[in-house]
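Asks: no sequence on hand, only this structure:
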């Protein structure tokens, strides 16, 4: 197993420690390279990564990556764009998966009407199942939302009123209205490389208006590489570039912002925070 820097004593020479709260280490872009990619992340100060399973048949592969690396945790669910192509899951199925010690979140799930609006009702049904599993397990829901703001805000609020749960709006790039609705429910917003793109001024304003104790950082790698790597394959090490943009938005130095996002991650992904590598 690889041993992340956060398992050892602090070293003033190490970069500030941050967590990539959302990546896809099982994707073919990374085949056979996970160990070196994780090592580069550690060198950049990214001491933990949550790799996300988007299709439940892939769960064993995603789980195996988390089991092989101390610094990698995982989550699983059915991506909204995959709902029409896969058998629906159940609350009981998701609860069973959540028993694994390195399974730390439910999803990603959500709504995507940009590419798959024809499956809107099936997506909504799947989202509600994931919400119920999050409420039952106490693990955070990981939400993908695109071109579905009104339905997303309504369903998240309805399900939260029915049975409270915690949640992160992953790779948040939706409207200010959806951002406020999520924050009002006590949820978190996650900054991806999109927030670092030069033309993302309005998105940066949404993040800057949010409480700093509700902000996470992520790569969504292999997608959405921030500058100076835009247009290339993204990887967890590049979380640091997005986090530096976040620090500027909140008027903090990088170390202080990194520490805030670490505390936020620990609060939301409590199972990852409590996990200890076997002796």
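Replies: The structure has been received and is ready for your questions. Every value quoted in this text rests on a predicted model; they were computed, and no experiment measured them. Numbering: from 1, shown residues only.
Asks: every contact and neighbour count from this point should use C-alpha atoms.
Replies: Will do.
Asks: which helix is the longest one in this structure?
Replies: helix 120-137 (DSSP state H).
Asks: what does that one contact?
Replies: 77-78, 80, 83-84, 88-92, 94-95, 98, 105-107, 109-113, 140-141, 155-156, 159-160, 163-166 (CA atoms under 8 Å, 6 or more residues apart in numbering).
Asks: one more: stretch 75-88?
Replies: Residues contacting stretch 75-88 (CA under 8 Å, 6+ apart): 50-56, 59, 89, 94, 103-112, 115-116, 119, 122-123, 126, 130, 144.
Asks: what is the end-to-end distance of that stretch?
Replies: Taking CA to CA, to the nearest Å, stretch 75-88 runs 17 Å from one end to the other.
Asks: do the same with stretch 61-78
Replies: Span of stretch 61-78 from end to end, CA to CA: 15 Å.
Asks: here's the one I want to compare it with:
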């Protein structure tokens, strides 16, 4: 019997945690039905390394942007710079960008400026915006809504663990919520409740590897193979059979990351 296929919509395969092990990591993923993954570049100067990983491994696609916690240390990205990246056939998303006031509240203004640049690049390329949000729900809801009113764009709220109000704003804008290992932790019932209230056709799954490993690997290095453990909890949250939930998240990913499906169709 074949394992249902799923996609790790957000991981960081260029991090030192995976150095020299990518062939094994991708093989492990395939054994668990994780047949595609999007590796995220968090500092634009690292694009060459991230791009090389995507080029060397058929199941891997990549996205790039300036992480909000790095926004004050890195040169401010330009719209043109981000748009140019989209010329690569395996570059499939803008970000991760966003706001993080938990660790880096002192750089709030540069984070906001950076976020609006990334939104404009998402608008111009038609690629989904990938958002990191922490302890910034009000500003995040306001900026996403203001910008959407200026011109539509698509978006995924990666590793969603903010409040129910921001989730509702995002769903109302047509955005997607991605479920990470956080949703599997025993103390995360509030996060599970937020997902349960969201439309099933807006849910993605991810690892954020090497971080946030779900049980039974909690506290260890996360890897794309473990997306399956989060997806199994997701199926429980929505009261669905695992195969049906997996198929639904695949359809959702294909709709949002349409460049991936176009690439696969052409391959």
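Replies: That came through fine. If you're wondering where the values come from, they're calculated on a predicted model, not measured in any experiment.
Asks: among the contacts of stretch 75-88 of structure 1, which lie within strands?
Replies: 50-53, 103-112, 144 (DSSP state E).
Asks: which among those gets closest to residue 240 of structure 1?
Replies: Distance to residue 240 of structure 1 across these (CA to CA) is lowest for residue 50, with 15.2 Å.
Asks: show me what that closest one aligns to in structure 2.
Replies: Using TM-score structural alignment as the criterion, the counterpart of residue 50 of structure 1 in structure 2 is residue 38.
Asks: residue contacts, its match?
Replies: Per CA under 8 Å, 6+ apart, neighbours of residue 38 of structure 2: 8, 9, 10, 11, 60, 61, 62, 63.
Asks: distance of the corresponding residue of structure 1 for the fourth one relative to residue 156 of structure 1?
Replies: Matched by TM-score structural alignment, residue 11 of structure 2 corresponds to residue 23 in structure 1. Per CA to CA, residue 23 of structure 1 is found 23 Å from residue 156 of structure 1.
Asks: just give the number of residues close to the corresponding residue of structure 2 for residue 209 of structure 1.
Replies: Aligning on TM-score structural alignment places residue 209 of structure 1 opposite residue 197 in structure 2. By other CA atoms under 10 Å, the residues close to residue 197 of structure 2 number 13.
Asks: try residue 180 of structure 1
Replies: 17.
Asks: element containing it?
Replies: In the assignment (DSSP states H and E), residue 180 of structure 1 maps to helix 176-184.
Asks: repeat for residue 265 of structure 2
Replies: helix 258-266.
Asks: what's the angle between that helix and strand 91-100?
Replies: Computed by axes from the mean of the first three to the mean of the last three CA atoms, to 10 degrees, the angle separating helix 258-266 of structure 2 from strand 91-100 equals 160 degrees.
Asks: what residues does helix 258-266 of structure 2 touch?
Replies: 61, 89, 90, 92, 127, 254.
Asks: ok, and the most crowded of the residues you listed?
Replies: residue 92 (28 neighbours).
Asks: what's the spacing between the aligned residue in structure 1 for it and residue 272 of structure 1?
Replies: When structure 1 is aligned by TM-score structural alignment, the residue opposite residue 92 of structure 2 is residue 104. Residue 104 of structure 1 sits 6 Å away from residue 272 of structure 1, going by CA to CA.
Asks: ok, back up a step: which one of the ones in strands among the contacts of stretch 75-88 of structure 1 sits closest to residue 251 of structure 1?
Replies: Closest approach between these and residue 251 of structure 1, by CA to CA: residue 50, at 26.9 Å.
Asks: where in structure 2 does stretch 183-195 of structure 1 fall?
Replies: Going by TM-score structural alignment: stretch 183-195 of structure 1 matches residues 171-183.
Asks: can you pull out the strands in structure 1?
Replies: Counting by DSSP E, the strands of structure 1 are 18-23, 46-53, 72-76, 103-112, 141-146, 167-169, 188-191, 215-217.
Asks: turn those strands into CSV, including distance to residue 200 of structure 1.
Replies: Formatted as CSV, these follow (distance: least, CA to CA, whole Å):
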stretch, distance to residue 200 of structure 1
strand 18-23, 20
strand 46-53, 24
strand 72-76, 28
strand 103-112, 20
strand 141-146, 16
strand 167-169, 17
strand 188-191, 12
strand 215-217, 16
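Asks: not counting residues beside it along the chain, what's closest to residue 109 of structure 1?
Replies: Excluding its sequence neighbours, the residue lying closest to residue 109 of structure 1 (CA to CA, 6 or more residues apart in numbering) is residue 79, at 4.8 Å.
Asks: try residue 168 of structure 1
Replies: residue 188 (4.5 Å).
Asks: list the contacts for that neighbour?
Replies: 167, 168, 169, 182, 214, 215, 216.
Asks: what two of those residues have the greatest distance between them?
Replies: The widest separation within the contacts of residue 188 of structure 1 (CA to CA) is 13.7 Å, between 182 and 216.
Asks: which residues do those two both contact?
Replies: 188, 189.
Asks: more crowded one of these two?
Replies: residue 216 (30 against 20).
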